[in-house]
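Peer 1: Pasted the sequence and its predicted model underneath.
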Amino acid sequence: MTNKAAILVAGGRGTRMGGPVAKQYLPVAGQPVLMRTLSVFYQVDSSIDLILVLPKSDFMYWDELCEDYKFTIPHRVVAGGNSRFQSVRNGLDSLKTETKLVAIHDGVRPFVDQKVILESFEVADRSGSAIAVVALKDSIRKLRDDGKSFYEERQYFRLVQTPQTFQVEKIKKAFTVTELQQFTDDATVYENQGWQVTLISGNPENIKITTPEDMDYAEFVVARQLRDR
């Protein structure tokens, strides 16, 4: 019996992809994005309770995809809400009572490194949270309402990824509040309780697939992974 879970959130409609099929269901090198993401977590620990949050209207389509691709990795499907916040809360409400740690992950980030997942659970177990981030490569500027911009020291900033992993007792308490505009991710919900988040190093390949260009990059990453095996 495991005390770990992973909630993979995939409630989006993929409008920026420009096609009739949402991005999470599109194939990358012959396998839908969501199946690749679920596979990474399963490979880390086959006992992790995998929870996939989808729009309720997509349940039948997902079942058909699993049958078509002979996808047999054990997972549970939970209905999403009208926002990411509500979808995550639905996922949290579905956790088993023995679950102590939960990783919350964007379903369309299939290239998270297994080492990042492992470290996120280890750090969250000690400190309460573990948020995957990567350093910026480009220079950045801050825009003001008057149209002026100012240089900022990029070493003081990080790009936030997922997984964002937490002690279940804390993150469930954090999600009991009313949804606020500043809740851009799970870390901001956690911080709203007055708790400091702990950052860990993510991996640069762990992009959130959103646009057709991202799909091209995804094909490249898979090809490189196959070549390096």
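Peer 2: It's in. Residues are numbered from 1 along each chain as shown.
Peer 1: Going by C-alpha atoms from here, please, whenever you check contacts or count neighbours.
Peer 2: Noted.
Peer 1: which stretches of the protein form strands?
Peer 2: 4-9, 27-28, 31-32, 49-54, 76-79, 101-106, 129-135, 140-143, 149-152, 158-167, 199-201 (DSSP state E).
Peer 1: what's the longest one packed up against?
Peer 2: Read that as strand 158-167. Here strand 158-167 touches strand 101-106, helix 114-127, strand 129-135, going by 3 or more CA pairs under 8 Å, 6 or more residues apart in numbering; DSSP states H and E.
Peer 1: ok, second structure coming up, stack it against the first:
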Amino acid sequence: MKEYVIIVAGGSGSRMKSDIPKQFIVVNGLPILMHTLSAFNNYSPEISIILVLPEDQFSFWEELCSKYQFHINYQLVAGGETRFDSVKNGLYSIKGEKGIVAVHDGVRPVISKTVISNCFTTAAREGTAVASVACKDSIRTLNPSGTNMALDRSLVRLIQTPQSFRLEWMREAFNQPYQLIFTDCASVLESAGYPINLVEGCYENIKITTPEDLKWAEVYLK
């Protein structure tokens, strides 16, 4: 079955305290986003990669590709106002009728072939597959009254990307109007009535958000 990946990168870099968007920060000799695209290309040169960026970042990205001699094949698509809109734009660019679509954060460059493969394989079989890991820390909920309560962490999973789905299911789900509860693609599919299957992710698959995350990424990408 044809495999696609929509890589969404629309960060501003504010929490990173950076003058450039975080996806363009150089780690181990390459901008973060190039590591991410390379991970999927290394998984399978046959995969169709769709990169979604804010349109005003196109020229800067193209300059970086020229500077770093980055020649992986991909389709560049303009992002939307929200992540939901950006994924939807990427989805609209797919012309095929059937296939499996993974959605991945552009700033998760440390993603393994095993996790990518498991997401595609499970989605092909079950319809959905979302990478996740067990929670290591104790968890408490906060209530409006100011009280808090401990939760059983064995009942909690930390959600990552890739999140993979049958193409036709995604198209139907993303025809819904946007809702604030749509924090990721899994919540969109779930709202449309589709079951969500969790697959094992990996703790190295961090989302680079703060300067501390860069230090971990440097270690993992070696």
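Peer 2: Received the coordinates, thanks. Worth saying up front: this structure is predicted, and the values here are computed from it rather than measured.
Peer 1: hang on, the earlier thing: highest mean neighbour count out of the helices and strands packed on strand 158-167 of the first structure?
Peer 2: Ranked by mean neighbour count, these are led by strand 101-106 with a mean of 25 (mean count of other CA atoms under 10 Å).
Peer 1: what's the burial count for the spatially closest residue to residue 92 of the first structure that is not a sequence neighbour?
Peer 2: Distances taken as CA to CA, 6 or more residues apart in numbering place residue 172 nearest to residue 92 of the first structure, at 6.6 Å, with adjacent residues excluded. Using other CA atoms under 10 Å, residue 172 of the first structure has 17 other residues around it.
Peer 1: What separation is there between residue 172 of the first structure and residue 162 of the first structure?
Peer 2: Per CA to CA, to the nearest Å, residue 172 of the first structure is found 18 Å from residue 162 of the first structure.
Peer 1: burial measure for the nearest residue to residue 85 of the first structure once chain neighbours are set aside, as a count.
Peer 2: Excluding the flanking residues, the one nearest residue 85 of the first structure by CA to CA, 6+ apart is residue 179, at 6.9 Å. Residue 179 of the first structure has 12 neighbours, counted by other CA under 10 Å.
Peer 1: ok, now which residue in the first structure is the farthest from the centroid?
Peer 2: Largest separation from the mean C-alpha position in the first structure: residue 146, at 35.2 Å (CA atoms, centre = their mean).
Peer 1: could you measure that residue against residue 152 of the first structure, distance?
Peer 2: 17 Å.
Peer 1: swap in residue 225 of the first structure?
Peer 2: Taken as CA to CA, the span from residue 225 of the first structure to residue 152 of the first structure is 35 Å.
Peer 1: just to revisit the earlier point, of all the strands of the first structure, which one is nearest residue 219 of the first structure?
Peer 2: With CA to CA as the measure, strand 27-28 is the member of these nearest residue 219 of the first structure (5.9 Å).
Peer 1: if we can go back for a sec, nearest to residue 88 of the first structure, out of the strands of the first structure?
Peer 2: When the strands of the first structure are compared (using CA to CA), the closest one is strand 4-9, at 6.8 Å.
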